[in-house]
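Trainee: Predicted coordinates and the sequence they were generated for:
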Amino acid sequence: MSAICVYCASGPVADRHLSLATELGTAIGAAGHSLVSGGGNVSMMGAIAVATRKAGGQTVGIIPKALVHREVADVDADELVVTDTMRERKQQMDDRADAFITLPGGIGTLEELFETWTAGYLGMHDKPVVLLDPDGHYEPLLQWLDTLAETGFVSRSALDRLLVTRTVPDALAGCGIYL
């Protein structure tokens, strides 16, 4: 069994993003794997946790105490860890995960993605880092990163460390999970 850490939005999002989170959570749980998340029970973060549990998977939510009420902590998680800081939250998420999948999100989601991606590129871990972007949410960012590579600010090998996928089965396959 693998533990898949999913980074995603905890704020208001479109129904298609909630559906994506539900689809991924269902696939993780049905495949017998566990979810590591940011520990909120709202928006995409809540949808993926509920779907994972409904499909038979275990969930670990890791949330800093400052966000317990703001994000409404996922008290239904199989394990809910409350940390003192965001930094501790991310460290525990990283330590518990066998792979990382990033869904559409905002600044917090991007920060988590970039830290995990950078650590992998620098050889601090060898875990898969996957970006699941079915509707082009991240396309402007990916174009900008490609421009940075063209100008030498980012190496192609760094860009290659991130697997960009469009479907849930492809994202899970990037983590070594085949449906």
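Mentor: Everything's here; your move.

Trainee: use CA for all of it now, contacts and neighbours both
Mentor: Noted.

Trainee: Which residues are in contact with the residue of the chain most remote from its centre?
Mentor: Most distant residue from the mean C-alpha position of the chain: residue 151, 28.8 Å away (CA atoms, centre = their mean). Residues counted as contacts of residue 151 (CA atoms under 8 Å, 6 or more residues apart in numbering): none.

Trainee: Any figure for the gap between the nearest residue to residue 45 once chain neighbours are set aside and residue 134?
Mentor: In this structure, residue 45 finds its nearest non-sequential neighbour in residue 10, 5.5 Å apart by CA to CA, 6 or more residues apart in numbering. Separation of residue 10 from residue 134 (CA to CA, to the nearest Å) stands at 18 Å.

Trainee: adding another structure so you can compare the two:
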Amino acid sequence: MKRVCVFCGSNPGNSPAYAEAAQNLGRTLAERNITVVYGGSSVGLMGRVADAALEAGGEVIGVIPEKLRAKEIFHSGLSELHVVDSMHERKALMAELSNAFIALPGGIGTFEEFFEVLTWNQIGYHEKPCGLLNINGYYAKLASFLDDVVGQGFLVQEHRDMVLTGATPEELLERFLTYEAPEVEKWIELKKRL
């Protein structure tokens, strides 16, 4: 695992634990010689991850749309900064550059980015691990909701199990090392016919 994409908030959140977790993740990845790929911003948890990785001697690759770069929220001290035309191009390039995906706490953008790469995994576009860094139980209700989605018949358990969780970067990275993408039909009706 050479590069990990980090999705996270462009705001710091209300708890200092979130900023501490972002810094810890950036530092941990750098110490393991894993490059951080992220959205290229200098603010919020995004900036904390990048700064910590850089301070620890790591490499950080940012991918930011021109519209956001023009607002001067881009990080000017990155190892590489790719400026793209759209959010679609941003996500596609981040996914292409990465071997795995981690979501720290964040808002709608973080959820959307995480679920897009998870969907790509589900339908076989890639086999890269996708994990939630569950700081202070931030993703506990989401995990419970996904369990309910399985119970309601809209998700198979094998695909629910693709959402790896950990309370620390070390725990999540260890789970990534043993991850194997499931070979199971996404469409439940077709699965029942087989």
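Mentor: Structure received. This is a predicted model, so every value here is computed, not measured.

Trainee: Got a TM-score for the pair?
Mentor: Once the chains are laid over each other, their TM-score by TM-score structural alignment, normalised by the length of the first structure reads 0.94; 177 aligned residues with a CA RMSD of 1.4 Å.

Trainee: ok, back up a step: sec struct for the residue nearest to residue 45 of the first structure, please.
Mentor: coil (DSSP: H, G, I helix; E, B strand; the rest coil).

Trainee: any idea how far the residue farthest from the centre of the first structure is from residue 13 of the first structure?
Mentor: 34 Å.

Trainee: ditto for residue 173 of the first structure
Mentor: In terms of CA to CA, residue 173 of the first structure sits 26 Å off from residue 13 of the first structure.

Trainee: and residue 51 of the second structure, what is it in contact with?
Mentor: 23, 26.

Trainee: Show me what it lines up with in the first structure.
Mentor: Under the alignment (TM-score structural alignment), residue 51 of the second structure pairs with residue 50 in the first structure.

Trainee: Work out for me the element its match sits within.
Mentor: In the assignment (DSSP states H and E), residue 50 of the first structure maps to helix 43-54.

Trainee: Counting by contacts, list what the helix or strand just after that helix packs against.
Mentor: Next helix or strand after helix 43-54 of the first structure toward the C-terminus (DSSP H and E): strand 59-64. Here strand 59-64 of the first structure touches strand 34-37, helix 43-54, strand 79-83, helix 86-96, going by 3 or more CA pairs under 8 Å, 6 or more residues apart in numbering; DSSP states H and E.

Trainee: For the helix or strand following the last one, which helices and strands make contact with it?
Mentor: In the C-terminal direction, the helix or strand that comes right after helix 86-96 of the first structure (DSSP H and E) is strand 99-102. Counting contacts by 3+ CA pairs under 8 Å, 6+ apart, strand 99-102 of the first structure packs against strand 3-7, strand 129-132.
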